[in-house]
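# Have a look; sequence and predicted model below, questions after that.
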Amino acid sequence: MRPSRRERLRGRIEGRPRISPRVLGYLTEEKESLRQGFVALFISSVGELFAGVALASITNTLEELVGLAILIPAAIAMRGAIFGAMGSRISTAIHTGLFELNLRRGALAENVQAAIALSLVSSVFLAVLARYLSGILGIPTALTIVDYVIISTVAGLLAGAILLVITLLVTRLSVRREWDMDNIVAPILTAAGDILTLPALVLATYLIGIPVFSVSFSGVLVLVAGLALYLGLRYGAPGLRRILNESLPILALNGFVVILVGLALEDRLDQFLAFPVLLILLPAFLQEGGALGGILASRLSSKVHLGLIEARPLPQWTAFKDFTLVYIFAVGVFVFIGGASHLIAEGLAATLSPGFLATLGLDGETLSPGFFQMIGLSTLAGLIATTAAVLAAYYGSVTSYRLGLDPDTYGIPIITAAVDLLGFLSLIIALIVFGLAG
């Protein structure tokens, strides 16, 4: 006998919980990944918020050096792309048993050499893009090509040197304590990149505008970058040459996209200066989206290399389980950074004198639109950005693997570019939804 409508409905309702044990079982299996991921993301978020305070504190510098804001998202994103991909490649080498802690030869040495060369070349490339795209698109800038080369390259070298040390320390600790680098490397390196890059950019501005020296110094930086690339491609080990050959095209695309984000930021800088809490939120928002995508890309890349996931156009259940993990991370992270941004802004307004705030270009009465508005804005925009990160991570890893390329090299740069551009757009959409931008 055919079941009645009520019986069919009851059957569907009773059948629903069958999915939950599967999901809960997976989350139970991944409790260590959840713990490691949340700890790394929390540390990363706190670091990013400090970077945001640093960004909000240089509003006068941004107003005086028109065009400097163009470099900020690009310089930050490039550090994350280079060192995040490096960490992902090292993680895969550890998982596959090909890693040895040796700075003279092998995977670690090749990755260190590649990071140095790519940092130099990408910094010069970003400087050229920043100067000439701003002219083509009509975005005003007071900086010359010489200024951009010095600021971008010196900041890249300063931040890159410290990031390299941090990457090596994280690698050594991960090997010694048997941590899964896929869960921690992207958040830690993106946070460190943000914290280091902003002060480095400001410090580098003191080297511009010096007669004779500035022009000569910029020329030397360009020559050193070109020489590093030539030596790596001509005399480097096969692994180093492969990393450079595969990284250069994707980093060039990444640089182009994130420079567009910087141009958009410079064009909308007045809206962010109206509520400086948005400048506190911005680094954390953009980079946590990239960190979430980096976690997913690293996990997917390792599983593709190990044969646990097939490179299919439609994701398998194993991939969807990792997607679920990333969305769980996302909700916690974006609620936290939204609320924390407001509390930090309120704390600054309460503890710093109006005169001191004014010297920073801040108005203590209009730092934030409100606690719940910031949580809603951050969460809405964050979930949109996370969806972009998930799609970029999966299809970036799958496509690169099917083309015979290394997903570790392509995954994180693709995510960085996609999340920075779409993340910034999602933030603007959320600002419009909450009535904070037109």
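Noted; the coordinates are in hand. Numbering: from 1, shown residues only.

# Only C-alpha atoms from now on, for both contacts and neighbour counts.
Will do.

# Summarise which helices and strands the longest helix belonging to the chain is packed against.
Criterion DSSP state H: the longest helix present in the chain is helix 317-351. Packed against helix 317-351 by the contact rule (3 or more C-alpha pairs under 8 Å, 6 or more residues apart in numbering; DSSP states H and E) you find helix 19-29, helix 31-56, helix 277-306, helix 371-402.

# could you redo those as TSV and give each row distance to Lys321?
Shown next, in TSV, are these (distance: least, C-alpha to C-alpha, whole Å):
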stretch	distance to Lys321
helix 19-29	7
helix 31-56	12
helix 277-306	10
helix 371-402	12
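
# most packed of those helices?
Comparing the helices and strands packed on helix 317-351 on average neighbours per residue, with mean count of other C-alpha atoms under 10 Å, the densest one is helix 277-306 at a mean of 28.

# and the longest helix of the chain with helix 19-29, angle?
With axes from the mean of the first three to the mean of the last three C-alpha atoms, to 10 degrees defining the directions, helix 317-351 sits at 70 degrees from helix 19-29.

# Strands of the stretch 51-200 of the chain, residue ranges please.
Ranges of strands in the stretch 51-200 of the chain, per DSSP state E, counting those that start in this stretch: none exist.

# re earlier: next, the buried residues of the longest helix of the chain.
319, 322-323, 325-327, 329-331, 333-346, 348-349 (16 or more other C-alpha atoms under 10 Å).

# just checking, what packs against the helix or strand that it is followed by?
Downstream of helix 317-351, the next assigned helix or strand under DSSP states H and E is helix 354-359. Where contact means 3+ C-alpha pairs under 8 Å, 6+ apart, helix 354-359 is not packed against any helix or strand.

# List the buried residues for helix 354-359?
Here helix 354-359 shows Pro354, Leu357 as buried, counting by 16+ other C-alpha under 10 Å.

# how far does that helix sit from the chain's center?
In terms of C-alpha atoms, centre = their mean, to the nearest Å, the centre of helix 354-359 is set 31 Å apart from its chain centre.

# Same check on stretch 415-427?
Using C-alpha atoms, centre = their mean, the offset of stretch 415-427 from its chain centre is 9 Å.

# just stretch 215-235 next, same as before
Remark: stretch 215-235 is offset 26 Å from the chain centroid, using C-alpha atoms, centre = their mean.

# Take this one as well and set it beside the first:
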Amino acid sequence: MVSLPGGSLDSWTVKSIVGTMFPILVVLSILELGSGFVLETLEETYLGNPTLLVLVPVMIDMGGNLGAILSSRLSTRLHLGVLEFDPRDTVLWTNILAILALAGTIFTILGFVAYGVGHLITGEPMALWDLLVISVVSGMLLAVVAIVLSIGATYVSYKQGLDPDDTTIPVVTNVCDILGVIILSVVAIAVLGGPPLHVVLLEELGAMLVVF
């Protein structure tokens, strides 16, 4: 079992909290611009299938929320000194399976809700099966990413002697925002057809370089 050295209260100072979180938030804020760039690059794909736009905010929000739940539970166990970074830790696996079960349930429901909203807004929503596949597959992939990020961020915080309460949730939620858009876009392109995401991004970057 592991716990934070020196006691968790040692990090409860303005200097410690700001010193830890400020550089992290600056870097994450810059990276967040990437999700906007992806959305702008795939504007035609999303406008051609407006029902997909219903998925975007919920997808990135729920991915971050699931990661935040696991990060919070891991941080609590670390502070209590009962966390084990061991594949045989049954409590850790219970938490992971709970997150995956939540993701499967939420993103399945999201597919049906998005279909209904799309029907109300456009009158001609995407095929329900396509929407369910996009929602569930991208949602489960994002949940796996959130789990890996949560465990990784907690472990790195522990090894560096940082308070995971200051680091894990900002890292997990912001990175899930970025990767959520990318994963959703990749899955949508795979299901609906179209040029691969990296090809579209390279073309957009090339066009920007020509302008400059």
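Sure, I can see it. Computed from a prediction, not measured in an experiment: that's the story for all the values here.

# do you know which of the helices and strands packed on helix 317-351 of the first structure lies nearest Val146 of the first structure?
helix 31-56 (23.3 Å; C-alpha to C-alpha).

# what range in the second structure matches that closest one?
On the second structure, no counterpart of helix 31-56 of the first structure exists by TM-score structural alignment.

# Show me what that helix packs onto, helices and strands only.
Against helix 31-56 of the first structure (3+ C-alpha pairs under 8 Å, 6+ apart) you get helix 181-204, helix 277-306, helix 317-351.

# out of those, which comes closest to Ile82 of the first structure?
helix 181-204 (9.9 Å).

# quick check: that closest one aligns to which part of the second structure?
So helix 181-204 of the first structure is aligned with nothing, judged by TM-score structural alignment.

# tell me, what residue is most central in the second structure?
Cys176 (1.9 Å; C-alpha atoms, centre = their mean).

# Need the counterpart of that one in the first structure.
Checking TM-score structural alignment: Cys176 of the second structure goes with Val419.

# Tell me roughly how far the helix or strand that match falls within lies from the second structure on average.
Using DSSP H and E, Val419 of the first structure maps to helix 407-433. Compared with the second structure after fitting, helix 407-433 of the first structure deviates on average by 1.6 Å (mean C-alpha distance after the TM-score superposition for the first structure).

# One more: stretch 373-388 of the first structure?
Mean for stretch 373-388 of the first structure is 0.8 Å (mean C-alpha distance after the TM-score superposition for the first structure).

# now that stretch: how far from the chain's centre is it?
16 Å.

# can you name the residues of the second structure that that stretch overlays?
So stretch 373-388 of the first structure is aligned with residues 130-145, judged by TM-score structural alignment.

# shouldn't Leu184 of the second structure be in contact with Ile134?
Yes. With contact defined as C-alpha atoms under 8 Å, Leu184 of the second structure reaches Ile134; the gap is 7.1 Å.

# nearest residue to the residue nearest to the centre of the second structure other than its sequence neighbours?
Gly64 (5.4 Å; C-alpha to C-alpha, 6 or more residues apart in numbering).

# That neighbour maps to what in the first structure?
Using TM-score structural alignment as the criterion, the counterpart of Gly64 of the second structure in the first structure is Gly290.

# And for Glu44 of the second structure?
Alignment of Glu44 of the second structure against the first structure is given by TM-score structural alignment, with Asp270 as its counterpart.

# tally of neighbours for that match?
Counted with other C-alpha atoms under 10 Å, residues neighbouring Asp270 of the first structure total 12.

# Check Arg242 of the first structure too.
Residues lying near Arg242 of the first structure (other C-alpha under 10 Å) number 18.

# what does Lys15 of the second structure give?
For Lys15 of the second structure, using other C-alpha under 10 Å, the count is 9.

# just to revisit the earlier point, can you list the buried residues in the helix holding Val419 of the first structure?
Those buried within helix 407-433 of the first structure under the rule 16+ other C-alpha under 10 Å are 407-431.

# now swap in stretch 54-73 of the first structure and tell me
By neighbour count on 16+ other C-alpha under 10 Å, the buried set for stretch 54-73 of the first structure is 54-59, 61-63, 67-73.

# any idea how far the closest residue in space to Leu131 of the second structure that isn't next to it in sequence is from Leu52 of the second structure?
Of all residues not flanking Leu131 of the second structure in the chain, Gly111 sits nearest, at 5.8 Å (C-alpha to C-alpha, 6+ apart). Separation of Gly111 of the second structure from Leu52 of the second structure (C-alpha to C-alpha, to the nearest Å): 10 Å.

# and if you look at Tyr115 of the second structure?
9 Å.

# Give me the common contacts of those two.
Jointly contacting Tyr115 of the second structure and Leu52 under the rule C-alpha atoms under 8 Å, 6 or more residues apart in numbering are Leu131.

# Number of residues surrounding His205 of the second structure?
Careful, residue 205 of the second structure is Leu; it's not His. When neighbours are defined as other C-alpha under 10 Å, Leu205 of the second structure has 14 of them.

# aligned partner of it in the first structure?
In the first structure, Leu205 of the second structure lands on no residue (TM-score structural alignment).

# helices or strands next to the one helix or strand Leu205 of the second structure maps to in the packing?
Taking DSSP H and E as the definition, one finds Leu205 of the second structure inside helix 197-211. Secondary-structure packing of helix 197-211 of the second structure (3+ C-alpha pairs under 8 Å, 6+ apart): helix 14-41, helix 164-192.

# before we move on, the earlier item: aligned to the residue nearest to Leu131 of the second structure, what sits in the first structure?
Using TM-score structural alignment, Gly111 of the second structure pairs with Gly338 in the first structure.

# any idea how far Thr197 of the first structure is from that match?
Applying C-alpha to C-alpha to Gly338 of the first structure and Thr197 of the first structure gives a distance of 22 Å.

# Tell me who's in contact with the closest residue to Asp130 of the second structure other than its chain neighbours.
Leaving aside its sequence neighbours, Asp130 of the second structure sits nearest to Val191 (C-alpha to C-alpha, 6+ apart; 6.8 Å). Val191 of the second structure makes contacts with Asp130, Val133, Ile134, as judged by C-alpha under 8 Å, 6+ apart.
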